[in-house]
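**Q** all I have is the shape, not the residue letters:
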């Protein structure tokens, strides 16, 4: 009789345990979202006041919405565009990394590491250096350059299937190729005195509201599409046979999501330059905090990416005052060791 009671209780206990775990995950996700939003707001107002001009919160709000204030106007014209671009580009690059990791089933996929950003950067430099009149078409050119780079990585990595190791090695080679071409074009266009140099070196010091105007609609569209395909990203994490059994056209879905990922990486590169490791580090942290469900992971990664890149840019502005260190350099210094740790800890690369 006792055995029968135990057998009857076991399913109930298991069900209760699953519900408790789901509740804990939900609470942790909500808490993580709240903390990240708070951190981003605090960092935003901190970044505004880092520099020779500083204003209080009340003075800032008054100068923005009530009456003219010379200090607030200067900050609005010089610092605000840079801060907004950091937020938009950070969100775009990280969500691009999330999508690439889902499509390629590769935890080390990152638009910078696998050459997408460098391909987009080369196309953007090409337009900036030799056809500046077409500046507003730079994001589209960068998108095309990113598509070409992704096509090369995908084709050159294919050998009876996609090996995560081959993708990384091929991506490194493609990245080096396009980076070399972009650096050559930068030198031909006049070295450090051109907009081409800003793209190659990921320097956002002189960005204006015109750059924000160019970047914003593409980022908004890309993030919307990423959220739209979040369910398909979850299905791609399954075996291809299982996904097909659930009615998913795996190949077409991979292509569409890849194009969205390239769009996000390309447009951010066109304005902010190539940023490596950002799309690798933040998604992994996001999975630890909110789980692997892309419907939650994508919006959290967007917030985390915005915070991380703005933090890197803020550190770069202050660490060597009066000189500046590019946010991309800060990310490389942090991301290099992180990449090695992931590489050593991944079973796929253990051999």
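**A** Perfect, I can see it now. Owing to the predicted nature of the structure, the values given are computational and were not obtained by experimental measurement.
**Q** all contacts plus neighbour counts: C-alpha atoms, from now on.
**A** Noted.
**Q** what ranges does the protein have for its strands?
**A** Using DSSP state E, no strands are assigned anywhere in the chain.
**Q** quick one: residues contacting residue 100.
**A** By Cα atoms under 8 Å, 6 or more residues apart in numbering, the contact list for residue 100 reads 106, 109, 110, 111, 258, 261.
**Q** mind redoing it with 6 Å?
**A** With contact set as Cα atoms under 6 Å, 6 or more residues apart in numbering, residue 100 has no partners.
**Q** repeat that for the one 3 residues further on.
**A** With contacts defined as Cα under 6 Å, 6+ apart, the neighbours of residue 103 are residue 254.
**Q** how much space separates it from residue 117?
**A** In this view, residue 103 and residue 117 are 17 Å apart by Cα to Cα, to the nearest Å.
**Q** longest helix of this protein?
**A** Counting residues, the longest helix found in the chain (DSSP state H) is helix 2-48.
**Q** list the helices and strands that helix packs on?
**A** Judged by 3 or more Cα pairs under 6 Å, 6 or more residues apart in numbering; DSSP states H and E, helix 2-48 has no packing partners among the helices and strands.
**Q** quick one: distance of that helix to the chain centre.
**A** The chain centroid and the centroid of helix 2-48 are separated by 26 Å, computed with Cα atoms, centre = their mean, to the nearest Å.
**Q** how about stretch 83-100?
**A** In terms of Cα atoms, centre = their mean, the centre of stretch 83-100 is set 3 Å apart from its chain centre.
**Q** now swap in stretch 89-104 and tell me
**A** The answer for stretch 89-104 is 5 Å, by Cα atoms, centre = their mean.
**Q** ok, now stretch 262-282?
**A** From the chain centre to the centre of stretch 262-282 is a distance of 5 Å (Cα atoms, centre = their mean).
**Q** sort out which residues of stretch 175-184 are buried, please.
**A** 175, 176, 177, 178, 179, 181, 182, 183 (16 or more other Cα atoms under 10 Å).
**Q** closest one of those to residue 123?
**A** Using Cα to Cα, residue 182 is the member of the buried residues of stretch 175-184 that lies nearest residue 123, at 8.2 Å.
**Q** ok, how many other residues are close to the closest residue to the closest one other than its chain neighbours?
**A** In space, residue 182 comes closest to residue 122 once its chain neighbours are excluded; the distance is 4.8 Å by Cα to Cα, 6 or more residues apart in numbering. Around residue 122 there are 32 other residues, counting by other Cα atoms under 10 Å.
**Q** relative to residue 55, how far out is residue 122?
**A** Applying Cα to Cα, the value for residue 122 to residue 55 is 39 Å.
**Q** hang on, the earlier thing: can you redo the buried residues of stretch 175-184 as CSV with distance to residue 167?
**A** Listed next are those as CSV, based on distance: Cα to Cα, whole Å:
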residue, distance to residue 167
175, 12
176, 14
177, 15
178, 16
179, 18
181, 21
182, 22
183, 24
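**Q** out of the residues you listed, which comes closest to residue 231?
**A** residue 175 (30.1 Å).
**Q** so how far is residue 300 from the closest one?
**A** According to Cα to Cα, residue 175 and residue 300 sit 28 Å apart.
**Q** name the nearest residue to residue 83, sequence neighbours excluded.
**A** Nearest to residue 83 is residue 310, by Cα to Cα, 6+ apart, at 6.6 Å.
**Q** okay, one more to line up with it:
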């Protein structure tokens, strides 16, 4: 078997194991046989509690990880930049600001928060890309501009959360990420993310085309700007909707695409997109389950676990600046 088969086999086995761990771990301990029987009969009170509390966070964690990882993969494709990630360059912070703003002004529009989060993500994305193009669209320039935009929106978020009481509960939900979510949140996230991921499967060949030089693409009659614009909107949509519902989780879109390329040893987006969605879902689900089992009396949010993992990884990538800041402004991967 080749690397691709081994890679998919590994992530599927790890995902099943993590799913079982997530289902069975927690304050309520139910044997797996009792859990299955209770789900079938619907008469076991413990199982019903697990169904209402544990199942939503598992589904949300998986779909959030899938959305963020594919979003990062798409951003790296259109920018040819291995450091591109919605959490790093401020897209997630912009989405969160618009989400909190609409909740402060009109909390009855909760189910419209994904739309306003998308607008916030687009605004942040335009700011980052605009300033980055002005100073030269290189990986480290993008990081500097992204950190600045992220800081601006983070400051605005802090002002909102500290001065407006009516959004304090939503802020708490975002800080915990998955622990206070319901089946309504699941329906909202899955409906957007499932459609977004489905579209990405059909545009994988566009991402492969963007690996070529722009001059080559223009000579072939490829509408490069339109393709980049559409893929950027899709990446922002996936990241923004996820942020609106579960909060900001950084580094997933940075870490997962790199791991996927290393494990599969390919740059073919027809393979990377489905694999990254599975690997991203696995990573965030593992982080959430680890966070609620690591300490007995408290939960560590999945976002904090990802910061601890992703921060050193970003430093490692920046340390390898000789390969990151190449002639094309992107990292060279082994095929």
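**A** Yep, that arrived. Every value quoted in this text rests on a predicted model; they were computed, and no experiment measured them.
**Q** now what about the TM-score between them?
**A** Between these two chains, after superposing, the TM-score reads 0.93 (TM-score structural alignment, normalised by the length of the second structure); 325 aligned residues with a Cα RMSD of 1.8 Å.
**Q** what residues in the first structure pair up with stretch 84-99 of the second structure?
**A** Under TM-score structural alignment, stretch 84-99 of the second structure corresponds to residues 109-124 of the first structure.
**Q** contact partners of that stretch?
**A** 97, 101, 138, 141-142, 145-146, 149-150, 168, 171-172, 174-175, 178-179, 182, 266, 269-270, 274-276, 279-280.
**Q** ok, now stretch 113-132 of the second structure?
**A** Contacts for stretch 113-132 of the second structure (Cα under 6 Å, 6+ apart): 91, 94-95, 98-99, 142, 145-146, 236-237, 240-241, 244.
**Q** for it, buried residues please.
**A** Those would be 113-125, 127-129, 131-132, for stretch 113-132 of the second structure by 16+ other Cα under 10 Å.
**Q** where in the first structure does it align, residue-wise?
**A** Going by TM-score structural alignment: stretch 113-132 of the second structure matches residues 138-157.
**Q** how big is the offset of that stretch relative to the second structure?
**A** In the superposition against the second structure, stretch 138-157 of the first structure averages 0.6 Å from its aligned positions (mean Cα distance after the TM-score superposition for the first structure).
**Q** and that stretch, how far from the chain's centre?
**A** Counting by Cα atoms, centre = their mean, stretch 138-157 of the first structure comes out at 17 Å from the chain centroid.
**Q** stretch 104-124 of the second structure now?
**A** 18 Å.
**Q** kindly report the same for stretch 199-213 of the first structure.
**A** Distance, centroid of stretch 199-213 of the first structure to centroid of chain: 17 Å (Cα atoms, centre = their mean).
**Q** one more: stretch 119-130 of the first structure?
**A** Worked out by Cα atoms, centre = their mean, stretch 119-130 of the first structure lies 20 Å from the chain centre.
**Q** stretch 51-66 of the first structure now?
**A** Using Cα atoms, centre = their mean, the offset of stretch 51-66 of the first structure from its chain centre is 30 Å.
**Q** now do the same end-to-end measure for it.
**A** Start-to-end span of stretch 51-66 of the first structure (Cα to Cα) is 24 Å.
**Q** show the contacting residues for the equivalent of residue 13 of the second structure over in the first structure.
**A** Matched by TM-score structural alignment, residue 13 of the second structure corresponds to residue 38 in the first structure. For residue 38 of the first structure, the contact set (Cα under 6 Å, 6+ apart) is empty.
**Q** go again using 10 Å as the cut-off
**A** Shown in contact with residue 38 of the first structure (Cα atoms under 10 Å, 6 or more residues apart in numbering): 32, 44.
**Q** with the one 3 residues further on instead?
**A** Residue 41 of the first structure makes contacts with 35, 47, 307, as judged by Cα under 10 Å, 6+ apart.
**Q** before we move on, what about residue 296 of the second structure?
**A** With Cα under 10 Å, 6+ apart, residue 296 of the second structure has these contacts: 26, 27.
**Q** alignment lookup: it to the first structure.
**A** Per TM-score structural alignment, residue 296 of the second structure is aligned with residue 321.
**Q** need the helices for the stretch 101-250 of the second structure, in chain order.
**A** 113-135, 139-163, 168-176, 183-202, 204-209, 214-219, 224-246 (DSSP state H, counting those that start in this stretch).
**Q** deepest of those, which one?
**A** Of all the helices of the stretch 101-250 of the second structure, helix 224-246 has the most neighbours on average by mean count of other Cα atoms under 10 Å, namely a mean of 24.
**Q** check the mean deviation of it from the first structure.
**A** Mean deviation for helix 224-246 of the second structure: 0.4 Å (mean Cα distance after the TM-score superposition for the first structure).
**Q** counterpart of that helix in the first structure, which residues?
**A** The aligned range for helix 224-246 of the second structure is 250-272, by TM-score structural alignment.
**Q** who's in contact with the closest residue to residue 32 of the first structure other than its chain neighbours?
**A** Leaving out its chain neighbours, the residue that sits closest to residue 32 of the first structure by Cα to Cα, 6+ apart is residue 289, at 6.6 Å. Going by Cα under 10 Å, 6+ apart, residue 289 of the first structure touches 25, 28, 29, 30, 31, 32, 33, 283, 297, 300.
**Q** which of the residues you listed lies closest to residue 347 of the first structure?
**A** Looking across the contacts of residue 289 of the first structure and measuring by Cα to Cα, the closest to residue 347 of the first structure is residue 283, at 18.3 Å.
**Q** corresponding residue for that closest one in the second structure?
**A** In the second structure, residue 283 of the first structure lands on residue 257 (TM-score structural alignment).
**Q** so what's the residue count around that match?
**A** Other residues close to residue 257 of the second structure by other Cα under 10 Å number 27.
**Q** show the contacting residues for the most centrally placed residue in the second structure.
**A** Against the mean C-alpha coordinate of the second structure, by Cα atoms, centre = their mean, the closest residue is residue 68 at 1.6 Å. When contacts are counted by Cα under 10 Å, 6+ apart, residue 68 of the second structure touches 74, 85-87, 92, 193, 235-243, 249-254, 256, 276-277, 280-281, 284.
**Q** same question, residue 271 of the second structure
**A** By Cα under 10 Å, 6+ apart, the neighbours of residue 271 of the second structure are 4, 8, 201, 204, 260, 261, 264.
**Q** how about residue 129 of the first structure?
**A** By Cα under 10 Å, 6+ apart, the neighbours of residue 129 of the first structure are 135, 185, 186, 187, 188, 189, 190, 194, 195, 196, 197.
**Q** list the contacts for the fifth one?
**A** If I follow you right, that is residue 188 of the first structure. Neighbours of residue 188 of the first structure in contact, by Cα under 10 Å, 6+ apart: 129, 130, 182, 196.
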